[in-house]
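Novice: Let me see the structure of the following:
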Amino acid sequence: MADMLHNAICAMSLEEEEPLTLPDRPRFRVIDENERSLLGRLLNPDCQSMAKMIEYLPTAWRVYGRVWGIALSRDRFQFVFQREEDLQTMLQDRPWSYNHWTMMLERWTTNPPEGFLQSMSLWIRIRNIPPIFYTAETMYKLASEVGKVEEINYDPKISQTKEYIRAMITFDVANPVKATRKLNVPSGGTVTIEFEYEKIHRRCFHCLRLTHEKIRCPLLRRGHGNDRRVIHDRFLTYSNAM
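Specialist: Here you go, the predicted structure:
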């Protein structure tokens, strides 16, 4: 009888159960604290220890004792702040990294929009633009090659002292961080426009995505299998790390 009951329980599908509804009472929900919190995502959890990150960041942020972290999953987490000004400072200084790999932070919301923690705002630097193309429209067009443009830091009536143009974009982390783009010039031929990403430290050196190292790149695994070139690259990676 016991075996029959055990088998019947194992055969039950979770879909047969009605979803659990918790009582609509304050003690079952966290509202006030969540309103002063950030939700985050580790982009490369293979190289980012969740436990060590939660212990380290309050000290790095200089808010130790005024914030506490919660591990929600292998790559998702929450930081709850005591003071609103601390939370605002963390948001303004994004993007943040841990162990040299990028992590995403957004303010907590009761109804996260589609694509929540999938894209982030960051500054890029656009280099090697020919003088004939120095217009705000050109800067916008070039920045849009990387992401959705939010701001172009360029005024044609003000001296330009840097050898690059800054632009703020919304970047989808599922995409590669494009390093260059060929641009045709009126005199014939092309120039290579270069893109630099501020506060982005590590990326895959094969597909240029922010979510893994080259040694774990799914494109290399799918495209080359046990190719000797992949093995050679892995050997060099380990040799350089020693």
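Novice: Only C-alpha atoms from now on, for both contacts and neighbour counts.
Specialist: Noted.
Novice: Please give the centre-to-centre distance between the longest helix seen in the chain and its chain.
Specialist: If each helix of the chain is counted by residues according to DSSP state H, the longest one is helix 228-241. Offset of helix 228-241 from its chain centre (CA atoms, centre = their mean, to the nearest Å): 26 Å.
Novice: and what of stretch 13-25?
Specialist: 33 Å.
Novice: Distance across it, terminal residue to terminal residue?
Specialist: 30 Å (CA to CA, to the nearest Å).
Novice: How much space separates Y134 from D155?
Specialist: 10 Å.
Novice: What are the buried residues along the longest helix of the chain?
Specialist: For helix 228-241, a neighbour-count test (16 or more other CA atoms under 10 Å) marks V230 as buried.
Novice: One more sequence to fold, the one below, so I can look at both together:
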Amino acid sequence: MDDMMTRVAAHFALTNEEQAELVEQHEVKNLLTSKFLLVGKLLTRKPYNKEAFKRTMASLWRLTAQVHIIDMEEDKFVFSFQTKATRDTIMRGRTWTFNHSLLIMAAANRLLDPLIIPLRNQEFWVQVKGLPLVFMTRAMEKLIGDALGTYVVTDQSRRGECLSIYLCIRVLLDVGRPLRRWLAVRLPNASGMVEWVQL
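Specialist: Okay, the predicted model is just below:
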């Protein structure tokens, strides 16, 4: 939309009045919204009922946060919260879906237009199964997380060594790429064997 407006504007000469800039002397904080915003998009090519989507998400989040949902262009939505804590709780919560389609979200920097925030990179919890127990360490979690995308954090509910049937790590992934199902890990042991771990 911005590119199209720029191309259209290039065909017109601006008057002196149109070229005049608004110079605001107030402190920036007085011009910004007091709300805490998320911008989101439903990853689907199928048509869906936007009003039903807004009602469903508001209902799902009602116990955690009061939210106001605004329908924007290009199938994007802005979710407005009263506090940063409630916004962060929703953003860091479980994976949100509607009609089996993934809702991707990003925190809107209040100094930027929320419609231009990139939504491709999203955080997900990833379970890694198939590693030998002796390699279930936090160092291995970071190594695998960075191989998949960008490592964010380890499951904080675990204490000490990560001895379990799987590792659980939060990773920043590019949702424009297919999700990987397997990862080949060459273990630094005497045999140098490769373990295929399931994601």
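Novice: Comparing Y134 and D155 of the first structure, which residue is more hemmed in?
Specialist: Y134 (14 against 11; other CA atoms under 10 Å).
Novice: Near the nearest residue to that one once chain neighbours are set aside, how many other residues are there?
Specialist: Leaving out its chain neighbours, the residue that sits closest to Y134 of the first structure by CA to CA, 6 or more residues apart in numbering is P156, at 7.8 Å. Applying other CA under 10 Å, we find 9 residues neighbouring P156 of the first structure.
Novice: Pretty sure T135 is one of the things P156 of the first structure touches, is it not?
Specialist: Yes: counting by CA atoms under 8 Å, P156 of the first structure does reach T135; the two are 7.0 Å apart.
Novice: could you pull out the strands for the first structure?
Specialist: Counting by DSSP state E, the first structure has strands at residues 37-42, 67-71, 76-81, 96-98, 101-107, 119-127, 148-153, 164-172, 180-184, 190-197.
Novice: How much space separates V128 of the second structure from V185 of the second structure?
Specialist: Applying CA to CA, the value for V128 of the second structure to V185 of the second structure is 11 Å.
Novice: Give me the more crowded residue out of those two.
Specialist: V128 (21 against 15).
Novice: contacting residues around the more buried one?
Specialist: Taking CA atoms under 8 Å, 6 or more residues apart in numbering, we find V128 of the second structure in contact with Y166, L167, C168, V197, Q198, L199.
Novice: Show me how to select, in PyMOL, the buried members of those residues.
Specialist: Of those, the buried ones go into a single PyMOL selection, burial set by 16+ other CA under 10 Å:
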select buried, resi 166+167+168+197+199
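Novice: from the contacts of V128 of the second structure, which two are the most distant?
Specialist: C168 and V197 (12.8 Å; CA to CA).
Novice: Can you tell me the centre-most residue of the second structure?
Specialist: Q122 (3.4 Å; CA atoms, centre = their mean).
Novice: What does that residue correspond to in the first structure?
Specialist: Taking TM-score structural alignment, the alignment pairs Q122 of the second structure with M120 from the first structure.
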